[in-house]
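# quick one, fold the following:
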Amino acid sequence: MVQERPKRVERRLSAILAADVAGYSRLMHNDEEATHVELTALVTDAVVPAIVEHGGRIVKNTGDGFLAEFTSSVEAVRAAVQFQTRIKQLTINEDEERRIAFRVGINVGDVIVEPHDIFGDGVNIAARLEGIADPGGICISSSAYDQVWGKIEVDFADLGDQNLKNIARPVRAYAVARDKFGSTAKGSRTTPILPRAPRLSMVVLPFANIGGNPEQDYFVDGVTESLTTDLSRIRGLFVIGRHTAFSYKGKSIDLKQIGRELDVLYVLEGSVQRSANQLRVNVQFVDAESGAHLWADRFDKPICDLFELQDEIVSRLANALNAQLIAAEARRSEHSLHPSALDLYFQGMARWNKGVTPAHMAQARSFFERALELDPDNVEALVGIGAVDVTRAGFFLADNPDALFAAAEAALNKAMSLAPQHALAHAFLGSVLLCTKRAIEGIAECEHALELNPNLAEAHAFIGCAQAFSGRAEETEAHVHKAMRLSPRDEGTYRWMTWVGFSKLLLGADAEAVVWFRRGLNSNPNNPIAHLDLAAALAHLGKLDEARASRNKALALNPTLTIRRLKGIPFSDDPTFREQGRRVIQGMRLAGVPEE
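Presented below is the predicted three-dimensional model:
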């Protein structure tokens, strides 16, 4: 007898809204029929229209309340605000003892779906949050808050981590601010609650002029002001204006206090010291909530043209800080019980930065996909998808490069339709174009990205790579040097150095190619194609044992690398590139790279 396969449990990610009537038993005891009639009328006149209008559905009624499900946390909160406001209007003239008021909890979670009910921790958390809301109030989890913040005209108060009954881990909770419904949450009448600082928010404090030479003040202040301006260009980063920041100049203030006063998560402070013909800049990046130092660095530069020097220092700091912000937010996100789209984006970027192996790229794409499930129009996740797909194709990590290039182009075009000025989206679209026999268009796209963000080092590196595909491999190195000058500690330098090595290999400068490949691999060894290109260069130099060792490292990281796969992406029809590319394949054959 054939055993039936178990029925698959249906699950989906939902925004769950749980509501009940505060003091329902008391109201029913005092006047059972009147309470029932009024509750029915309020649900019919206020609750149901709001839920339907915002795309939700009432899953079930619970006697004194109901459970509703939405596909969007933004719409769930909007619906709750709408019906809570309407109920307050309808009951405002009633005695407080007889007034019906709902408490509402909202959470985002993965739920088990049955025809007339939903189950799971996501539902339980919503119900527990409803229990800590005041009558007439709305309380939401951090997973919902991170998605709605900045998207609806409602202020929230941070209730901190809450230990909810029968929920193993604390849940960070937020309540609609007091002025919206007259209350926030239990206990809030006596304890003022400060709102949590927005994600990706910081202040650049005025840099200190070490030595006190007043003639140096203009330069030090210029570094602070320019850095504030350049950091403001980072999409999604909220930076306190320079006039406010300069009100702290010369004052000794606790950084956690500054974080609370300005409502920011991060603080950047630094100093500038001049001695003879040398300039030293020290910087510290601090978590304003904990006071922990997340990153510190020092820049020593010879003094030449002060304004040119200021631009270089500022661009390097802006690029380095962008990477540090991603790393810091990825660490925060790892501890999130219910990650938001933003949490998942940062975790995806953290995997992307680990290296171009099949595993890392698959993990990064998975995080970006999950972010898009929560927010289909998340621009950063779309750019992440595009970056992963063009990299998987361009670094020979998959059997279907044409499909991946097409998918990358579609994701990046969608991102730019939502955010036309997104510099990194333009740069990665340029990389797609240069990998698909459209190098000239790719260079133009990267140049446009640099018009939008002159500090975008990646765009310079892409232009360098495009020169190799255009038969001008001798020009690659200069463009990569521009990228590395802007962002010498960039997570992407290992890729950029590989492209210089590749250009040297095309030109027959095998010894120089070996130096560049090894520099890139010292920066990040998780780059199988760099190991393979290094093997080709070593083979041309007659160092066959070293070449085979490098080939083995490449195949350990990506066992699918073969001559056939490498020849499967033409990249360019330029005759010079095609001729130069033959010696690369020849070197790989000498190193023993398998044909199939």
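# okay, CA-based contacts and neighbour counts for the rest of this
Fine.
# is it fair to say residue 105 lies in a helix?
No: if the criterion is DSSP: H, G, I helix; E, B strand; the rest coil, then residue 105 is strand and not within a helix.
# I'd like to know how many residues surround it.
Taking other C-alpha atoms under 10 Å as the neighbour definition, residue 105 ends up with a count of 31.
# now the other sequence, so there's something to compare against:
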Amino acid sequence: MAKKLNISLFGSCVVRVDGADGVEVKGAKHRALFALLATAPLGRRTRSYLQRTLWGSSCYDGGRQNLRRALSDLRSLLGEDFDYFIKCTNSDVELDLSLINFLGAPGTGAFMEGIGIRDRGFEEWVASMRADDSQIAALYRTTPRTELGRPLPRITALPFQRVMGGENLRVLGDWLAEEVCRSLSRSNLLSVISHLSSRALATRTTDTLDVRRELDVDYFVTGSIRDMGGRLVVDMDFVDARDGNIMWTRQIAGPEAKFWDEITTGLDGVVRAIGRTIADEAIAYVNDRPVPELEDHHLVIGGVSLMHRPTFRDFAKSRTLLEEAVSRAPMVAETHAWLAKWYVLSVFNGWTTDRNGDTQKALDASSRALDINPDSSFSLVIDGFAHNNLMQRMDVASQRYDTAIDINPNESLSWLLRGALLAFQDEGVDAIAAAEQARNLSPIDPFGYYYDSLSSTAYLAAANYGRALELADRSLAFNDRHLSTLRAKITALHFLDRGEEARVAAGELLRRAPAFNLDTYKNAHPVAKAALGQKVIAALEAAGIS
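Sure, this is the predicted structure:
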């Protein structure tokens, strides 16, 4: 992986080489030198400009010696990396901007805050940049925009208003909003504003423009609750805060005595509907517009949703969207993790034309995500996913999943992939428990087929072939291109003594992946040598795959 130089210009100025062994530039004038180069056209400044700006114009020879000394100090500090990042001539100094990661973003602090350099030329330069920071905003994103967006759509639930009934319904309405927010917050695809913030706003107004302006959300849930003679009725609206459009309405109703049973099931359906609606809206939005015109949060959720659609065209477009999201927000760990998952799926499902190259890209992307945020539970999960499926390093995967669950016990994907890993280790009962926990924690994900697919594997490991087939069929009904699901179906059918159906499914697998064969599976799949893998191999062979 090519080294990058991380530079933060807003707030405290930071300059460091990425990676665990990367050095950090500490000297104020050394950091200022990098800042001047990083903001220059083509990354190039003349020596005389650097001398004048950093050391003043009163003594030309002194400034020249100071610049020479500063460059020498940086060469000693960076070693071989100096010539990798910086090119010097007798007249110019140039920084390779293609090797730069800009940390942070405009608005996270003052430009070059607290750098402590008092030379007049430098102070004038900083003042001019602060007066118009749009001139360096382009460094932070590939697509010019009027303002920085956010990588995930933001959503909240307003307390449900009591219309008819006792004061206890006001408390119930507040609890409903809290439960919706809590369920939504389990998704890696949404940024959820606490219901406490929405409660404070709801006491004053529920006007759409006020909600958008004060909470800065893209979507919100609102509604009412009333007592109709012992029958409780909850009406909900899911609203697009950008234009006030009601995207759908739902009603949950039932006798007061049984209302808690009704509301539990009803809220689960509501949060699932929210996930599907946002994903479907994002797909429609990105399909109608060129990439440079897309809002940041549409890039991520659109890319993730397309990644899990059944057509290869959608899968390919997903990478374009995620790469754009990474380039716009290079310091958001989860976006790199989603891109890593794209490469894992591409390799693992046999869709890549460069297995080795895409394997390395997956590992690079997940590593980059953890460099940015070592405590990101989702990034840990994806790094484990990459090591398990591409490198057959179950030990690394197990450690990543356990750490992710320790950090966030509600990380559904951690439980799902832990379940798959336990299945690979022939721990069928524990695999099912983990998979079911994942399904309980993930009511919102718009790619439920993936949960069904890996849950099917867990049931195979426990020799529950009927349930494994049921889940595989349900998964394939949404995405029939997922090879591992087809293998699970063939295996379940074989051990249910439904050989003819297994051969039909095997023909479908070969139609989807003509190059697939048993040697490929034995050499590449992490479960091939386990008891479950031997079952799969026997089933595939009996179904006519050689």
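# what does the TM-score come to for these two?
TM-score of the superposed chains, computed with TM-score structural alignment, normalised by the length of structure 2, equals 0.64; 445 aligned residues with a C-alpha RMSD of 4.9 Å.
# structure 1: which residue goes with residue 420 of structure 2?
Matched by TM-score structural alignment, residue 420 of structure 2 corresponds to residue 465 in structure 1.
# now do its match against residue 104 of structure 1, distance only.
Plainly put, residue 465 of structure 1 is 55 Å away from residue 104 of structure 1 if you go by C-alpha to C-alpha, to the nearest Å.
# coming back round to it: isn't the match of residue 420 of structure 2 right next to residue 498, touching?
No: in this structure residue 465 of structure 1 lies outside contact range of residue 498 using C-alpha atoms under 8 Å: 9.6 Å.
# shared neighbours, these two?
When C-alpha atoms under 8 Å, 6 or more residues apart in numbering defines a contact, no residue borders residue 465 of structure 1 and residue 498 alike.
# need the three-state assignment for residue 247 of structure 2.
Judged by three-state DSSP, the three-state class of residue 247 of structure 2 is strand.
# so what's the aligned residue in structure 1 for it up against?
Under the alignment (TM-score structural alignment), residue 247 of structure 2 maps onto residue 294 of structure 1. Shown here is residue 294 of structure 1, whose contacts under the criterion C-alpha under 8 Å, 6+ apart are 284, 285, 286, 287, 324, 328.
# is residue 110 of structure 1 within a helix or a strand, and which one?
strand 102-114 (DSSP states H and E).
# so the helix or strand that that strand is followed by matches what in structure 2?
Scanning the chain past strand 102-114 of structure 1 towards its C-terminal end, the next helix or strand to appear is strand 117-119 (assignment: DSSP H and E). Strand 117-119 of structure 1 falls opposite no residue of structure 2 when the two are matched by TM-score structural alignment.
# and the helix or strand following strand 117-119 of structure 1, what does it pack onto?
Tracing the chain C-terminally past strand 117-119 of structure 1 and defining elements by DSSP H and E, one meets helix 121-132 next. Packed against helix 121-132 of structure 1 by the contact rule (3 or more C-alpha pairs under 8 Å, 6 or more residues apart in numbering; DSSP states H and E) you find strand 11-21, strand 102-114, strand 138-141.
# got the buried residues for the first one?
Think strand 11-21 of structure 1. Buried residues in strand 11-21 of structure 1, defined by neighbour count with 16 or more other C-alpha atoms under 10 Å: 13, 14, 15, 16, 17, 18, 19, 20, 21.
# which bit of structure 2 covers the helix or strand that it is followed by?
On the C-terminal side of strand 11-21 of structure 1, the closest following helix or strand by DSSP H and E is helix 24-30. Structural correspondence for helix 24-30 of structure 1: none found in structure 2, per TM-score structural alignment.
# kind regards, and thank you for your time.
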